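Engineer: Okay, here's the prediction I keep looking at, along with the sequence it came from:
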Amino acid sequence: MINKITDTIAEAVSVVKDGDVVLIGGFGTAGNPNELIDGLIAHGARNLTVVNNNAGNGYTGLAALLQSGLVQKIICSFPRTADSWVFNDLYRAGKIELELVPQGTLAERMRAAGAGIGAFFCPTAYGTELANGKETREINGKHYVLEYPIYGDVALVKAEQGDRWGNLTYRMAARNFGPVCAVAAKHTIATVHEIVELGQLDPEAVVTPGIYVNSIVQIPFVATQAGGFKQAA
């Protein structure tokens, strides 16, 4: 019987090894799998390459992972934000490497990995420093830069609902990079707020099919100061 439900975060992230490429969903603070990131910090795998849209906010989640010293390189689109203090300090001190990739190109490079595409030409970055050292080509009068897929050893994503086969749905903007991270990795771990029985998920609502997911862990809703509950975006 296929059952991808994992009881604990620690068990789920135990597959991460030193030197792995870890794809992490999230856009700013929306859709960040913070529970999995905290578990990764506790797990302690080192010399990681992290792929994410940005380089962390404040001192929690991805920023905490960078601060832990476990990451040697980050591939992202927006390393500088109003509260990217941890990355700024590490980068200026020469303690972390940065590969800057335009946002659409970042998503397409991961999607290409999942689709089995060897490389693709993209017009973004042509004529800029980001194209230095890369093959360029003129096609139908327009200039393009050759880009290669980004493959992950492990993907960490935050979903909304899942079943024991690993089928996933997402909540609104929390979907963002999660689906492309999932298809580009050898091993995908997802958190969900609700685990439902097989057949309860509308097939039309399933964004990430279970074939791309290896493990799901249920996490609780976040308590608010007012005493109620909210869904963490």
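Structural biologist: Now that the structure is in, tell me what you want to look at.
Engineer: hey, let's count contacts and neighbours off CA atoms from now on
Structural biologist: Noted.
Engineer: Can you tell me the closest non-neighbouring residue to residue 142?
Structural biologist: residue 123 (7.7 Å; Cα to Cα, 6 or more residues apart in numbering).
Engineer: show me where the protein has helices.
Structural biologist: Ranges of helices in the chain, per DSSP state H, are 9-13, 34-43, 62-67, 85-92, 103-115, 178-184.
Engineer: buried ones in the fifth one?
Structural biologist: Of the residues in helix 103-115, those buried by neighbour count under the rule 16 or more other Cα atoms under 10 Å are 103, 105, 106, 107, 108, 109, 110, 111, 112, 113, 114.
Engineer: Throw those into TSV and include distance to residue 66, thanks.
Structural biologist: Conversion of the buried residues of helix 103-115 to TSV gives the following (distance: Cα to Cα, whole Å):
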residue	distance to residue 66
103	20
105	23
106	20
107	21
108	25
109	23
110	21
111	25
112	27
113	25
114	26
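Engineer: Not counting its own residues, what contacts stretch 45-59?
Structural biologist: The contact list for stretch 45-59 (Cα atoms under 8 Å, 6 or more residues apart in numbering) reads 16-29, 62-64, 66-67, 69-81, 83-87, 103, 106, 177.
Engineer: one more time with 6 Å
Structural biologist: With Cα atoms under 6 Å, 6 or more residues apart in numbering as the test, stretch 45-59 has contacts from 17-24, 27, 62-63, 70-79, 83-84.
Engineer: Distance from that stretch to the middle of the chain?
Structural biologist: Offset of stretch 45-59 from its chain centre (Cα atoms, centre = their mean, to the nearest Å): 9 Å.
Engineer: Comparison target, given below:
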Amino acid sequence: MLDKTIDSPTAAVSDIPDGASIAVGGFGLVGIPARLIDALRKQGASELTVISNNLGTDGFGLGLLLEDKRIARSIGSYIGSNKEYARQYLAGELTVEFTPQGTLAERLRAGGAGIPAFYTKAGVGTQLSEGGLPARYNSDGSVAEFSRPKETREFGGELFVLEEAIQADFALVHAHKADRYGNLVFRKTARNFNPDVAMSGRVTIAQVEHLVDAIDPDDVHVPGIYVDRIVVVGEQETGIENRTLTEQEA
């Protein structure tokens, strides 16, 4: 199918089922596919596994799915300033798999490139490789599930840990512009995790600010072969994750 445009965010996410794994682009509040997340919230899918650097903030982005108790498992780098994320994790309502930021990006990229696993030095000699990180708590604060040890191997006299690639059922990304064939261009820091996420999805859905007739091949950040659906949402305003005021401004 050459023309990959979809009429609305609602139509674009309509077939995401309960229990699906979903990779979501963005970093903090930058490059977040907020319109697709809003549509998924209204669609109603639950028991989701979400792979994303973080889970948004309270009241925005993936934080909205958290508030609705729609996420069962999170794979990401950090909790950030999302108080509901921390509360659900510590209360035993959410299973969490932490992974270093660079490792997460490479796991997503590897999933799209058909590489099943890779070795990295990140995390060697820590609980990340040796196991024992709390993945899920009980409601009384005791640990219900620990992370498992990972395979390690020596190369050139140094130890490396094996990390498995991530291929999600669906991927949601935000791009600055696209053509009808699905070729994507990201703007400045909004590129962040979006290219790796786009590669990792078995079905990749992109919300874009602008639809153009053609993109110079040298300007393409993600080729259309990785993208299945395009929905035009117009320009998206980026919120402020943490606001710091001087005493006078406060």
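Structural biologist: Received it, and whenever you're ready, just let me know what you need. It should be emphasised that the depicted structure is a prediction, and the values quoted were computed from it without experimental measurement.
Engineer: before we move on, the earlier item: of the contacts of stretch 45-59 of structure 1, just the buried ones, PyMOL syntax please.
Structural biologist: To isolate the buried subset of the contacts of stretch 45-59 of structure 1 in PyMOL, counting by 16+ other Cα under 10 Å, use the following:
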select buried, resi 17+20+21+22+23+24+27+62+63+70+71+72+73+74+75+76+77+78+79+84
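Engineer: Residue 196 of structure 2 versus the residue at minimal distance from the centre of structure 2, what's the distance?
Structural biologist: The C-alpha lying nearest the average C-alpha coordinate of structure 2 belongs to residue 52 (Cα atoms, centre = their mean; 2.4 Å). Distance, residue 52 of structure 2 to residue 196 of structure 2, using Cα to Cα, to the nearest Å: 11 Å.
Engineer: for residue 122 of structure 2, same thing?
Structural biologist: Taking Cα to Cα, one finds residue 122 of structure 2 at 19 Å from residue 196 of structure 2.
Engineer: which of the two has more neighbours?
Structural biologist: Ranked by neighbour count (other Cα atoms under 10 Å), residue 122 of structure 2 and residue 196 place residue 196 first, with 26 against 18.
Engineer: can you pull the contacts of the residue mapped onto the more buried one from structure 1?
Structural biologist: Under the alignment (TM-score structural alignment), residue 196 of structure 2 maps onto residue 180 of structure 1. Contacts for residue 180 of structure 1 were tallied using Cα under 6 Å, 6+ apart; they are 110, 111.
Engineer: related to what we said a few turns ago, any chance of the helices of structure 1 in a markdown table, with distance to residue 169 of structure 1 too?
Structural biologist: Below are the helices of structure 1 laid out as a markdown table (distance: least, Cα to Cα, whole Å):
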| stretch | distance to residue 169 of structure 1 |
| --- | --- |
| helix 9-13 | 19 |
| helix 34-43 | 18 |
| helix 62-67 | 23 |
| helix 85-92 | 31 |
| helix 103-115 | 18 |
| helix 178-184 | 10 |
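Engineer: Start from the N-terminal end of structure 2 and give the strands.
Structural biologist: Assigned by DSSP state E, structure 2 shows strands spanning 21-24, 48-51, 71-76, 95-98, 117-120, 134-137, 143-146, 152-155, 158-164, 168-178, 184-185, 201-211, 229-232.
Engineer: number of nearby residues for residue 218 of structure 2?
Structural biologist: Count around residue 218 of structure 2 with other Cα under 10 Å applied: 6.
Engineer: ok, it to residue 113 of structure 2 distance?
Structural biologist: 20 Å.
Engineer: now residue 89 of structure 2
Structural biologist: Taken as Cα to Cα, the span from residue 89 of structure 2 to residue 113 of structure 2 is 32 Å.
Engineer: Equivalent analysis for residue 35 of structure 2, please.
Structural biologist: From residue 35 of structure 2 across to residue 113 of structure 2, the span is 27 Å (Cα to Cα).
Engineer: what's the answer for residue 85 of structure 2, then?
Structural biologist: Applying Cα to Cα, the value for residue 85 of structure 2 to residue 113 of structure 2 is 31 Å.
Engineer: swap in residue 178 of structure 2?
Structural biologist: 21 Å.
Engineer: again with residue 223 of structure 2
Structural biologist: 13 Å.
Engineer: Could you single out the most deeply buried of the strands of structure 2?
Structural biologist: The highest mean neighbour count among the strands of structure 2, using mean count of other Cα atoms under 10 Å, belongs to strand 21-24: a mean of 28.
Engineer: what packs against that strand?
Structural biologist: Contact partners of strand 21-24 of structure 2 among helices and strands, from 3 or more Cα pairs under 6 Å, 6 or more residues apart in numbering; DSSP states H and E: strand 48-51, strand 168-178.
Engineer: Make TSV out of those strands and add distance to residue 161 of structure 2.
Structural biologist: As requested, those are exported to TSV (distance: least, Cα to Cα, whole Å):
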stretch	distance to residue 161 of structure 2
strand 48-51	20
strand 168-178	22
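Engineer: burial of residue 221 of structure 1, as a residue count?
Structural biologist: With other Cα under 10 Å as criterion, residue 221 of structure 1 counts 14.
Engineer: Quick one: map it onto structure 2.
Structural biologist: So, by TM-score structural alignment, residue 221 of structure 1 is matched to residue 235.
Engineer: Would you mind measuring from its match to residue 175 of structure 2?
Structural biologist: 10 Å.
Engineer: shared neighbours of these two, which are they?
Structural biologist: With Cα under 6 Å, 6+ apart, residue 235 of structure 2 and residue 175 have no common neighbours.
Engineer: if I read this right, residue 99 of structure 1 contacts residue 78, doesn't it?
Structural biologist: No - with contact defined as Cα atoms under 6 Å, residue 99 of structure 1 does not reach residue 78; the gap is 10.5 Å.
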